[in-house]
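In: predicted model follows, preceded by the sequence.
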Amino acid sequence: MTDENATPIFERGDVVYGDDPFKDEDDARPWLILANHETRPFHGEQYIALTLTTKSWMDGLIEIPEESWLRGGTPDESRIVPWGVQSIDIKDIDFWQGRVESDRVDEAVAALVGELQ
């Protein structure tokens, strides 16, 4: 995460906590930031992200072992949901939660592409 003029700019691999558009207005969850391209419109305002879950019984979830967290983490053991893609807005993000290593992010992107093919 970078901080330009006190407005945070989240980067690929950052995990943020914010609104879940599929639940009630007061519900939120962690999101893994996949893309924040400086050359695209809405840089620093809109992010492509995958949801994280504490569920473990679904096939295809991507584990985040403790050693994959470069900084921060989640209070409960979480997994990446590769089919849970969303475009999230900066105003829906409550706080930065941590950063996951790039190999884990690459695995999540590859799984998302697999879901789309």
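Out: Perfect, I can see it now.
In: all contacts plus neighbour counts: C-alpha atoms, from now on.
Out: Fine.
In: for the residue sitting nearest the centre point of the chain, which non-adjacent residue is spatially closest?
Out: The residue lying closest to the centre of the chain (Cα atoms, centre = their mean) is Leu32, at 1.1 Å. Leaving aside its sequence neighbours, Leu32 sits nearest to Val15 (Cα to Cα, 6 or more residues apart in numbering; 4.5 Å).
In: got it, and Ser87?
Out: Leaving aside its chain neighbours, Ser87 sits nearest to Ile48 (4.6 Å; criterion: Cα to Cα, 6+ apart).
In: surely Ile88 and Leu50 touch.
Out: No. Ile88 is beyond contact range of Leu50, at 9.6 Å (criterion: Cα atoms under 8 Å).
In: before we move on, the earlier item: what sits against the residue nearest to the centre of the chain?
Out: Leu32 makes contact with Arg12, Gly13, Asp14, Val15, Val16, Ala49, Leu50, Thr51, Leu52, Ile80, according to Cα atoms under 8 Å, 6 or more residues apart in numbering.
In: okay, pairing it with this:
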Amino acid sequence: MLLEQGAIIWAVDPFKDNGEGRPWLVIGNSEAPFHGEQYICLALTSKTYHDEALPLREDDYDDAPLSMQSHIMPWSVATIERKDIERYVTAVGRHPLEKALERLGRYIDIDD
């Protein structure tokens, strides 16, 4: 399965010991090392208490929206291995993807 930027997948959360899954937004592109085997992703959450989280609106999706109101956590970056991906869920358009990447860039001091 080759995933594009903007894909939302369900995969194991590498930050949890119990093997629970969560939705992830693929932000890496084909220039990333091992793209197709590993994907650079941002975690999504349904929690609303993270002030810096970016909410996803229904019109942000290219495919069907997630079943729960979700938010992108641009500070929660992980490399997800293909073997840990359970399924493709949906995809977002360019606007929310670019907004998340811009926010991540601010966190790591990337100049425009």
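Out: Looks like it arrived, so ask away. What you see is a predicted model, and the numbers here were worked out from it, not measured in a lab.
In: TM-score of the superposition?
Out: Once superposed, chain against chain, the TM-score is 0.91 (TM-score structural alignment, normalised by the length of structure 2); 109 aligned residues with a Cα RMSD of 1.2 Å.
In: going by residue numbers, what spans are helices in structure 2?
Out: Taking DSSP state H, the helices of structure 2 run over residues 94-107.
In: so where do the strands sit in it?
Out: Taking DSSP state E as the test, the strands found in structure 2 are 7-12, 21-26, 38-45, 54-55, 71-81, 85-91.
In: in structure 1, which residues correspond to the first one?
Out: Taken onto structure 1 by TM-score structural alignment, strand 7-12 of structure 2 occupies residues 14-19 there.
In: what's around Glu52 of structure 2, how many residues?
Out: When neighbours are defined as other Cα atoms under 10 Å, Glu52 of structure 2 has 13 of them.
In: ok, the alignment partner in structure 1 of it - contacts?
Out: Matched to structure 1 by TM-score structural alignment, Glu52 of structure 2 sits across from Gly60. The contact partners of Gly60 of structure 1, by Cα under 8 Å, 6+ apart, come to Val81, Pro82.
In: if I look at Gly60 of structure 1, how far off is Pro21 of structure 1?
Out: The gap separating Gly60 of structure 1 from Pro21 of structure 1 is 22 Å, by Cα to Cα, to the nearest Å.
In: picking that back up, closest to Asp63 of structure 2 out of the strands of structure 2?
Out: Minimum separation from Asp63 of structure 2 across the strands of structure 2 (Cα to Cα) falls at strand 85-91, 5.5 Å.
In: can you list the buried residues in the closest one?
Out: Across strand 85-91 of structure 2, burial judged by 16 or more other Cα atoms under 10 Å covers Ile85, Val89, Thr90, Ala91.
In: now do the same for the first one: its match in structure 1.
Out: Spelled out, that is Ile85 of structure 2. Under the alignment (TM-score structural alignment), Ile85 of structure 2 maps onto Ile93.
In: what's near enough to touch that match?
Out: Ile93 of structure 1 neighbours (Cα under 8 Å, 6+ apart): Val16, Tyr17, Gly18, Asp19.
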